[in-house]
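*Asks:* Sequence and predicted structure are below.
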Amino acid sequence: MTSSEAVILSSTRAGVRTLTLNRPERLNAANDALLLALTEEVLAAGTDPGVRVVVITGAGRGFCAGQDLGDVSGRDMTFTEHLQATYNPLIRAIRGLDKPVVTAVNGVAAGAGASLALCGDIRLWSASAMLIEVFSNIALVPDSGSTWLLPRLVGYHRAFELMALAERVGAQDGLRLGLCEHVYPDETFAADVQAYAERLAARPAHALALTKRALNAALTGTLDEALDREAELQQLAGDHWEHLEGVTAFKEKRAAEFVRGE
């Protein structure tokens, strides 16, 4: 999508597909069109051999202010039906994608926007980024994966407090709590995100896909299951050309080249 009217803008450079939520006048609050288009773009990136990393960010001064309440007001649809039709497929698509997903949080991430911010494999925040689990302010339950993601990052008790009190978490506190991996200055944020994503894109794509698969499963599995899965996935990794290239580069004392026509 290239039109300025598109709710999701898509661009690709150096193996990095950047998907930009494009409702800046609403702080990228999510409506059905945005959620469905973003899910479609994520899935399309997964099947594009030219894409090695996906970045999700927001246009303007916000990442995503959560659900656009005006878009669902008066609609003949239950909360459950709405989540199952829009947010849940998106979160599943991101977590199930066999490519690294970077959420580049350039401003406020509230409600379901906070869930989207947290569900990346890597979370990069700008200095002005802010995360708010705002659901309790309108007497709702955190959704779109927040109840699964947040306690795994900060523990049950801190997660409950953030959700119960709808506390605002700024960039430095987010870094301290483990809600993001890096914080970059606002003025260089886009360039810093692209540079980081390109570093990630230069890594062994097949091995990272298997690593993501193993980590996702390990979050809900036992140690014995993880050990067995590692053994199986290690064979898949060892049989791939990336492994031979990595070993050969090590022996030849040069940088490995993991990007080639596949």
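*Replies:* On my side now, so go ahead. Since the structure is predicted, the reported quantities are computational estimates derived from the model, not experimental observations.

*Asks:* all contacts plus neighbour counts: C-alpha atoms, from now on.
*Replies:* OK.

*Asks:* What are the boundaries of the helices in this protein?
*Replies:* Under the criterion DSSP state H, the chain contains helices at 32-47, 69-72, 79-85, 87-96, 112-118, 146-154, 156-165, 171-177, 189-201, 205-218, 223-238, 241-251.

*Asks:* Buried deepest among those helices, which one?
*Replies:* Mean neighbour count (mean count of other CA atoms under 10 Å) peaks for helix 112-118 among the helices of the chain, with a mean of 26.

*Asks:* so how many other residues sit close to T2?
*Replies:* A count of nearby residues for T2, using other CA atoms under 10 Å, gives 10.

*Asks:* For it, which non-adjacent residue is spatially closest?
*Replies:* L9 (6.1 Å; CA to CA, 6 or more residues apart in numbering).

*Asks:* Make a markdown table out of the helices of the chain and add distance to A104.
*Replies:* Below are these laid out as a markdown table (distance: least, CA to CA, whole Å):
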| stretch | distance to A104 |
| --- | --- |
| helix 32-47 | 15 |
| helix 69-72 | 24 |
| helix 79-85 | 23 |
| helix 87-96 | 14 |
| helix 112-118 | 8 |
| helix 146-154 | 17 |
| helix 156-165 | 21 |
| helix 171-177 | 12 |
| helix 189-201 | 7 |
| helix 205-218 | 19 |
| helix 223-238 | 29 |
| helix 241-251 | 28 |
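
*Asks:* and A59, which of these is closest to it?
*Replies:* Set against A59 and scored by CA to CA, the helices of the chain come closest in helix 189-201, at 10.8 Å.

*Asks:* got a list of contacts for that closest one?
*Replies:* Here helix 189-201 makes contact (CA atoms under 8 Å, 6 or more residues apart in numbering) with 14-16, 52-53, 55, 100, 102, 104, 106, 124, 126, 184.

*Asks:* again, 7 Å this time
*Replies:* The contact list for helix 189-201 (CA atoms under 7 Å, 6 or more residues apart in numbering) reads 14-16, 52-53, 104, 126, 184.

*Asks:* Centroid-nearest residue for the chain?
*Replies:* Residue closest to the average C-alpha location in the chain (CA atoms, centre = their mean): G120, at 2.2 Å.

*Asks:* Would you confirm that that residue contacts A104?
*Replies:* No. Look at G120 against A104 with CA atoms under 7 Å: they stay out of range, at 8.8 Å.

*Asks:* Pasting the second one now:
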Amino acid sequence: MTEANGAIAPSEAEHDAAPSGATVERIGGLVVSHDAGVLRITIARPERMNAIDLDTMRTLGDLVETRAAERDVRVIVLAGEGGPFSTGADLMAAATGPATDPRVVMDTANRVVRAILTAPVPVVAQVDGAAAGVGASIALAADLTYASPKAYFLLAFVNIGLMPDGGSSMLVPASIGRARAAEMALLGERLGAGDAHAAGLITRVLPVEDLGAHVDAVAAKLAAGPRRALELTKRSITAATLARVEAAFEIETEGQIELLGSADFAEGAAAMLGRRKPSFGS
């Protein structure tokens, strides 16, 4: 974690992210609130468009794993502060920080998605902007994903010489089929919220002004529901649709470790950070 845990006086943005009366704390790059059975985790790195560095990813995995098991948590809501849900891994932090074993990076991302999929409570994603890279994986791992018309989903990996990870090579085709998934993954083009809903990738699209209230209403309904019945229902649906997700994690991890050490990724990352078009050589 990048900061010590502890309750803080919530900022204006944190007030917006939490219902009145909720307890609010900042934990590293996340803002966490808990009220009436609803645990809301907001990715709060707006200066980086909510890109996720390794510490934030690790903290997110810790929170979902541990808090979902608490009896007073009955639903988890995931959101992003200030517009984007998450633009994926923070390449700037990776480029300027200490070198990290690629396997540690992959295992940390996989742990977050696995924690969402296996949480004993429903997980709801609120997407009001970009959900790209591993940010898309996290949003699509949720049981219910609601978006505004401003939202889009992007498997941006190929644009920087990488392959889909965070389970997205299974999460996406499980929802929209092989052909549409291949288009997203191989072309690296964004899918707008309306098209994502029409394809079956997300649950519903709501007007910007209605999105938060709708997610709050859904979360309240789930929090008041029969916890064990919801847990077993979620488990059954996940087993029926994502039975081979662990195999996907393994394939993605081995492939991504290779690609993270490639010249194409070095060029892709440099091009992204330099805001230019990459020139791939391999």
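*Replies:* Yep, that arrived. Quantities reported herein were computed from a predicted structural model and do not represent experimental measurements.

*Asks:* quick one: which of the contacts of helix 189-201 of the first structure is most hemmed in?
*Replies:* A104 (29 neighbours).

*Asks:* residue contacts, the equivalent of that residue over in the second structure?
*Replies:* For A104 of the first structure, the aligned position in the second structure is Q126, judged by TM-score structural alignment. Going by CA under 7 Å, 6+ apart, Q126 of the second structure touches 78-79, 145-147, 215.

*Asks:* Against N50 of the second structure, how distant is whatever residue of the second structure lines up with the residue nearest to T2 of the first structure?
*Replies:* Alignment note (TM-score structural alignment): L9 of the first structure maps to V31 of the second structure. Distance, V31 of the second structure to N50 of the second structure, by CA to CA, to the nearest Å: 12 Å.

*Asks:* okay, and the common contacts of these two?
*Replies:* Shared contacts of V31 of the second structure and N50 (CA under 7 Å, 6+ apart): 43-44.

*Asks:* So for these two, which residue has more residues nearby?
*Replies:* Ranked by neighbour count (other CA under 10 Å), V31 of the second structure and N50 place N50 first, with 28 against 25.

*Asks:* excluding its backbone neighbours, what's nearest the aligned partner of that one in the first structure?
*Replies:* Superposed on the first structure with TM-score structural alignment, N50 of the second structure falls opposite N28. Leaving aside its sequence neighbours, N28 of the first structure sits nearest to C64 (CA to CA, 6+ apart; 4.7 Å).

*Asks:* Any idea how many residues pack against that neighbour?
*Replies:* C64 of the first structure has 33 neighbours, counted by other CA under 10 Å.

*Asks:* Sort out which residues of stretch 129-147 of the first structure are buried, please.
*Replies:* With burial defined by 16 or more other CA atoms under 10 Å, the residues of stretch 129-147 of the first structure counted as buried are 129-135, 142-147.

*Asks:* what range in the second structure matches it?
*Replies:* Counting by TM-score structural alignment, stretch 129-147 of the first structure corresponds to 151-169 in the second structure.

*Asks:* gap between the two ends of that stretch?
*Replies:* 20 Å.

*Asks:* which residues are in contact with that stretch?
*Replies:* By CA under 7 Å, 6+ apart, the residues outside stretch 151-169 of the second structure that reach it are 109-110, 113, 127-134, 136-137, 184-186, 188-193, 245, 248-249, 252, 256, 259, 264-265, 268-269.

*Asks:* Identify the residues contacting the closest residue to S175 of the second structure other than its chain neighbours.
*Replies:* Counting by CA to CA, 6+ apart, L201 is the residue found nearest to S175 of the second structure once chain neighbours are left out, at 5.3 Å. Contacts for L201 of the second structure (CA under 7 Å, 6+ apart) come out as 172, 175-176.

*Asks:* One more pass at 8 Å, please.
*Replies:* With CA under 8 Å, 6+ apart, L201 of the second structure has these contacts: 140, 172, 175-176.

*Asks:* any idea how far T57 of the first structure is from the counterpart of it in the first structure?
*Replies:* Aligned by TM-score structural alignment, L201 of the second structure pairs with L179 of the first structure. L179 of the first structure sits 16 Å away from T57 of the first structure when distances are taken as CA to CA.

*Asks:* D32 of the first structure now?
*Replies:* Separation of D32 of the first structure from T57 of the first structure (CA to CA): 18 Å.

*Asks:* and what of G238 of the first structure?
*Replies:* G238 of the first structure sits 34 Å away from T57 of the first structure, going by CA to CA.

*Asks:* A202 of the first structure now?
*Replies:* Look at A202 of the first structure and T57 of the first structure: by CA to CA, they are 21 Å apart.

*Asks:* So for these two, which sits in the more crowded spot?
*Replies:* Using other CA under 10 Å, the more surrounded residue of A202 of the first structure and T57 is T57, with 29 against 16.

*Asks:* Now check the more buried one against the second structure: what is it aligned to?
*Replies:* In the second structure, T57 of the first structure lines up with A79, judged by TM-score structural alignment.

*Asks:* right, and its match touches I43 too?
*Replies:* Yes. Counting by CA atoms under 8 Å, A79 of the second structure does reach I43; the two are 6.3 Å apart.

*Asks:* Please identify every residue contacting each of those two.
*Replies:* Common neighbours of A79 of the second structure and I43 are listed as F85 (criterion: CA under 8 Å, 6+ apart).

*Asks:* I'd like the distance between A99 of the second structure and V105 of the second structure.
*Replies:* Using CA to CA, we find A99 of the second structure at a distance of 11 Å from V105 of the second structure.

*Asks:* wait, I meant S168 of the second structure
*Replies:* As judged by CA to CA, S168 of the second structure and V105 of the second structure stand 16 Å apart.

*Asks:* ditto for A7 of the second structure
*Replies:* Distance, A7 of the second structure to V105 of the second structure, using CA to CA: 28 Å.

*Asks:* same thing with L259 of the second structure?
*Replies:* Taking CA to CA, one finds L259 of the second structure at 13 Å from V105 of the second structure.

*Asks:* ok, now S175 of the second structure?
*Replies:* 26 Å.

*Asks:* Ok, A147 of the second structure next?
*Replies:* From A147 of the second structure to V105 of the second structure the distance is 28 Å (CA to CA).

*Asks:* For stretch 40-48 of the second structure, what is the distance to the chain centroid?
*Replies:* In terms of CA atoms, centre = their mean, to the nearest Å, the gap separating the centre of stretch 40-48 of the second structure from the centre of its chain is 11 Å.
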